[in-house]
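Q: My questions are about this predicted structure, shown below with the sequence.
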Amino acid sequence: MALISFASVSFTSPLINKSQFCGSFPVGIGSARKNRGVKFCRAAASSAVVFPRLDADDFRHPLDKQNTVLLRAIPGLNDIGKAFLGTISEQVMVLENIGTSVLVSENQLSELHHLMVEAAGILKTEAPDLYIRQSPVPNAYTLAVSGRRPFVVVHTSLVELLTRKELQAVLAHELGHLKCDHGVWLTVANILTLGAYSIPGLGGIIAQRLEEQLFRWLRAAELTCDRAALLVVQDPKRLSSLY
């Protein structure tokens, strides 16, 4: 069983509505429009409700919250989880991403940058780096490596498919993983599960039980992040169109 140290989400059947995008990516970024670019534009100023002093536990799924509280109570586990987030394999993932993706900023793909900053503001968390990666597979994921700034990666095909609000829902979902420290706590849970397998006698049975609970937690963590997306988009119909 591999260590879980980052969270991802895929959308394979979104509602497509091109009318909410205009403008263009630099030539060569859009996988389906190499000569023309992917089009988008900034919508009217947001009127989203902001939630003062929003804490991650305010929107966590009950099972996600329960398991996180249990692990928080064990001294030193947080540091152990963060240490495992700096493994060589993850450093390789960071370097690969830097080399194959485009960093979004105020001056490059500014509309996407605005969506991320706005979502982070609503969720009361720091906006991570955002990268766009050319890929025909609609997907988005986040990675937080110890000692490095966390980042979110969105595939070009996902940008092409989604409306502005739907794309912001995806970004907010990934921000939910970061705000809740899912990378740390799910990694810790995975370490405990792997450790149980090394216990003689009943270790295998205990480990299998822990593994079942871990998969339930993973599902609850995704629901937590869907709640984060709803807090940002503030329109259930927009969010439901992604599933």
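A: Thanks, I have the structure now. Numbering: from 1, shown residues only.
Q: alpha carbons only for contacts and neighbour counts from here, please
A: Will do.
Q: Give me the distance between Gln168 and Ala140.
A: 12 Å (C-alpha to C-alpha, to the nearest Å).
Q: typo on my end, Val69
A: The value you get for Val69 to Ala140, if C-alpha to C-alpha is used, is 27 Å.
Q: Neighbour count: those two, which is higher?
A: Neighbours per residue (other C-alpha atoms under 10 Å) separate Val69 from Ala140, with Ala140 holding more: 25 against 13.
Q: which residues touch stretch 213-225?
A: 59-64, 67, 172-177, 182, 186, 189-190 (C-alpha atoms under 8 Å, 6 or more residues apart in numbering).
Q: Tell me the buried residues in the top helix by length along the chain?
A: For the chain, the longest helix by residue count, based on DSSP state H, is helix 203-233. Neighbour-count burial for helix 203-233, counted by 16 or more other C-alpha atoms under 10 Å, picks out 203-204, 207, 210-211, 214, 217-218, 220-233.
Q: before we move on, back to that, mark which of the contacts of stretch 213-225 are part of helices, please.
A: Filtering the contacts of stretch 213-225 for helices - DSSP H - leaves 62-64, 67, 172-177, 182, 186, 189-190.
Q: Among those residues, list the two that are farthest apart in space.
A: Farthest-apart pair in the ones in helices among the contacts of stretch 213-225 is Ala172 and Asn190; separation 24.9 Å (C-alpha to C-alpha).
Q: in the chain, which spans are helices?
A: Per DSSP H, the chain carries helices over the ranges 62-72, 77-84, 88-100, 110-122, 156-161, 164-179, 182-197, 203-233, 236-240.
Q: Second structure follows, compare the two:
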Amino acid sequence: MAGRRHIAAVRTPYSGVMVSSPRQRYRDQVRAEIKQAALAQIGEGGVGALSLNAVAKQFGMTGPALYKYFRSRDDLLTELIIEGFDDVARAVYAAVREGVPARERLHALAEAFHRWALAKPHLFQLLFGTPVAGYQAPQETSEQARGVMGPFLPIFAQGTAPASLRAEVVQWMEDMPLVATWVHVFAPDGDPASALAGGVMVWARLHGIISLEVEGQFAGMGHRAETLRVIEMDSLADLWGI
């Protein structure tokens, strides 16, 4: 990926520390500005509004000149998605609390994810909204998406998933060892099937509420999305017996 595979650097004669060359620092700055402009486009018109030519015009460039920094629209999208997952992961992991009841941990993680999405709705829609036509995300982005939900797994591993869903995710782990490995990494103790089933359920319920809120579907209604989130998390905790 452009900008991630190679960094031009020089070694100073005094510190022995590798530092970026002036040329590379300029390149990194321009790339960062391009990404900010792209995110602004997405924020205003959705992912479908992203246009390299439109971004180039903001910088007084031609479209082809922008390809010196990103090989294609998909290359730019991939980098935005990877950095977006890094951002939401930091928010979720910052809410991890050891030594507190499972239900309390569940609420803390869900609230962190919810607050991040409201603060950065354009990133939420880029990462979790309607797939971009013609764009095929690399495997790396799927791995990062699973990582964001990882902290939820040990919470549900302490409980017991409904039998029908548990049976389905057991089969899923048998068919896809990579998924089973992911569950074991984040939830080495407890019931792995209940952990995975809980991850699926919390993902669906959180995304349902947050997507409706981000899209403005709750406007004018006599309740807060936060109230729905708390009720849904309590409902899952009750269902899993945690």
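A: Structure received. These numbers come from a predicted model, not from an experiment.
Q: And the TM-score between these chains?
A: For this chain pair, the superposition-based TM-score is 0.29 by TM-score structural alignment, normalised by the length of the second structure; 111 aligned residues with a C-alpha RMSD of 5.6 Å.
Q: returning to that earlier point: taking the contacts of stretch 213-225 of the first structure, please make a ChimeraX selection of just the buried ones.
A: Remark: buried members of the contacts of stretch 213-225 of the first structure, expressed as a ChimeraX selection using 16+ other C-alpha under 10 Å:
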select :59,60,61,63,64,67,172,173,174,175,176,177,182,186,189,190
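Q: Neighbours of the residue nearest to Gly63 of the second structure when sequence neighbours are not counted, how many?
A: The shortest distance from Gly63 of the second structure to any residue other than its chain neighbours is 4.7 Å, reached at Asn53 (C-alpha to C-alpha, 6 or more residues apart in numbering). Neighbourhood size, Asn53 of the second structure [other C-alpha under 10 Å]: 15.
Q: and what of Pro177 of the second structure?
A: With other C-alpha under 10 Å as criterion, Pro177 of the second structure counts 11.
Q: now it: how far from Pro192 of the second structure?
A: From Pro177 of the second structure to Pro192 of the second structure the distance is 13 Å (C-alpha to C-alpha).
Q: Take the helices of the first structure and write them to JSON lines, including distance to Leu130 of the first structure.
A: Output for the helices of the first structure, formatted as JSON lines (distance: least, C-alpha to C-alpha, whole Å):
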{"stretch": "helix 62-72", "distance to Leu130 of the first structure": "26"}
{"stretch": "helix 77-84", "distance to Leu130 of the first structure": "21"}
{"stretch": "helix 88-100", "distance to Leu130 of the first structure": "11"}
{"stretch": "helix 110-122", "distance to Leu130 of the first structure": "7"}
{"stretch": "helix 156-161", "distance to Leu130 of the first structure": "12"}
{"stretch": "helix 164-179", "distance to Leu130 of the first structure": "9"}
{"stretch": "helix 182-197", "distance to Leu130 of the first structure": "17"}
{"stretch": "helix 203-233", "distance to Leu130 of the first structure": "17"}
{"stretch": "helix 236-240", "distance to Leu130 of the first structure": "21"}
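Q: For Tyr131 of the first structure, which of those helices is the nearest?
A: Tyr131 of the first structure lies closest to helix 88-100 among these, at 8.1 Å (C-alpha to C-alpha).
Q: List the buried residues for the helix or strand containing Ala32 of the second structure?
A: Secondary-structure assignment from DSSP states H and E places Ala32 of the second structure in helix 22-45. Within helix 22-45 of the second structure, the residues that qualify as buried are Asp28, Arg31, Ile34, Lys35, Ala37, Ala38, Leu39, Gln41, Ile42, Gly43, counting by 16+ other C-alpha under 10 Å.
Q: Does anything pack onto the helix or strand hosting Thr227 of the second structure? Which helices or strands?
A: Using DSSP H and E, Thr227 of the second structure sits in helix 225-240. Packing contacts for helix 225-240 of the second structure, counted by 3 or more C-alpha pairs under 8 Å, 6 or more residues apart in numbering; DSSP states H and E, involve helix 102-119, helix 192-214.
Q: now, which of the ones in helices among the contacts of stretch 213-225 of the first structure sits nearest Ile132 of the first structure?
A: Checking these one by one against Ile132 of the first structure (C-alpha to C-alpha), the nearest turns out to be Glu174, at 14.0 Å.
Q: what's near enough to touch the closest one?
A: Here Glu174 of the first structure is in contact with Ala7, Ser8, Val9, Ala140, Tyr141, Thr142, Val152, Cys225 (C-alpha under 8 Å, 6+ apart).
Q: are any of those buried, and which?
A: Using 16+ other C-alpha under 10 Å as the burial test, the contacts of Glu174 of the first structure include Ala7, Ala140, Tyr141, Thr142, Val152, Cys225 as buried.
Q: ok, and the closest non-adjacent residue to the second one?
A: Taking C-alpha to C-alpha, 6+ apart, and ignoring the residues beside it in sequence, Ala140 of the first structure has Val154 as its nearest neighbour in space, at 4.4 Å.
Q: same deal with the fourth one?
A: Of all residues not flanking Thr142 of the first structure in the chain, Val152 sits nearest, at 4.3 Å (C-alpha to C-alpha, 6+ apart).
Q: now Val188 of the first structure: how far from Tyr197 of the first structure?
A: In terms of C-alpha to C-alpha, Val188 of the first structure sits 15 Å off from Tyr197 of the first structure.
Q: Mind checking which of those two has more residues around it?
A: Neighbours per residue (other C-alpha under 10 Å) separate Val188 of the first structure from Tyr197, with Val188 holding more: 23 against 16.
Q: so the more buried one sits right up against Ala83, yeah?
A: No: the pair Val188 of the first structure and Ala83 does not pass the contact test of C-alpha atoms under 8 Å, sitting 10.1 Å apart.
Q: and the residue lying closest to His114 of the second structure once chain neighbours are set aside, how many neighbours does it have?
A: Closest residue to His114 of the second structure apart from its sequence neighbours, by C-alpha to C-alpha, 6+ apart: Ile210 at 6.7 Å. Ile210 of the second structure: 23 surrounding residues under other C-alpha under 10 Å.
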